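1. My questions concern the predicted model and sequence given below.
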Amino acid sequence: MKIEILGSGCAKCNKTKEIVEKAVDQAGIAAEIVKVQDMDSILAYGVMITPAVVVDGDVKIAGKVPSIEDVLKWITK
């Protein structure tokens, strides 16, 4: 599983990465977590507001920090 955190490196983006890492640890799954800061790559997903979370190429949330419960839902389906 590949999880991408889209964002410029702002506080909300860093918090999102922290939440995703906690959720992956809680779920006990193997996932590659990648931080994407390149604006062209972010825009390629159609994301205009960061932070955003992409799981296996599918944008799950954009413009706000997800809850750990949300992330667990996305990664344990």
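-> All right, it came through fine. Residues are numbered from 1 along each chain as shown.

2. use CA for all of it now, contacts and neighbours both
-> Will do.

3. And the helices in the chain, which stretches?
-> Secondary structure of the chain, counting by DSSP state H: helices at 11-27, 39-44, 68-75.

4. ok, now how distant is the residue nearest to residue 20 when sequence neighbours are not counted from residue 38?
-> Nearest residue to residue 20 in three dimensions, chain neighbours excluded: residue 71, at 6.4 Å (CA to CA, 6 or more residues apart in numbering). From residue 71 across to residue 38, the span is 23 Å (CA to CA, to the nearest Å).

5. okay, pairing it with this:
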Amino acid sequence: MKIEILGSGCAKCKKTKEIVEQAVNEAGVDAEVVKVEDMDTILSYGVMLTPGVVVDGDVKIAGKVPSMDNVKKWIA
């Protein structure tokens, strides 16, 4: 599983990465968590507002920090 955190490095983007990493650890899922800061790549997903979370190529959320519960549902 590949999880991409889309964002420029703002506080919300960093918080999103922390939540995703914690959810992956707690769920015991084998996942690669990658930070994507390239705007062309972010825009290629159709994401105009960051942070965003992409799981295996599917945009799950954009423009806000996800809840731990939502992240766990996406990776289950």
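-> Cool, the structure landed. Predicted model only: the values in this text are computed from it and were never measured.

6. And the TM-score between these chains?
-> Overlay of the two chains. TM-score (TM-score structural alignment, normalised by the length of structure 2): 0.99; 76 aligned residues with a CA RMSD of 0.2 Å.

7. for the helices of structure 1, which one ends up most surrounded?
-> Across the helices of structure 1, averaging neighbours per residue (mean count of other CA atoms under 10 Å) puts helix 11-27 on top, at a mean of 18.

8. Next, the angle from that one to helix 68-75.
-> Orientation check (axes from the mean of the first three to the mean of the last three CA atoms, to 10 degrees): helix 11-27 of structure 1 against helix 68-75 gives 60 degrees.

9. distance from helix 11-27 of structure 1 to structure 2 after superposition?
-> The superposed helix 11-27 of structure 1 is, by mean CA distance after the TM-score superposition for structure 1, a mean 0.2 Å from where its aligned residues fall in structure 2.

10. And the contacts of that helix?
-> Helix 11-27 of structure 1 is contacted by residues 5-7, 30-31, 33, 35, 50-52, 64-69, 71-72, 75-76 when judged by CA atoms under 8 Å, 6 or more residues apart in numbering.

11. hmm, back to that, distance to residue 60 of structure 1 added to the helices of structure 1, as CSV?
-> Below are these laid out as CSV (distance: least, CA to CA, whole Å):
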stretch, distance to residue 60 of structure 1
helix 11-27, 12
helix 39-44, 13
helix 68-75, 8
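
12. Please tell me how far the residue nearest the centre of structure 1 sits from residue 12 of structure 1.
-> The centroid of structure 1 falls nearest to residue 53 when counting by CA atoms, centre = their mean (2.7 Å). Distance, residue 53 of structure 1 to residue 12 of structure 1, using CA to CA: 12 Å.
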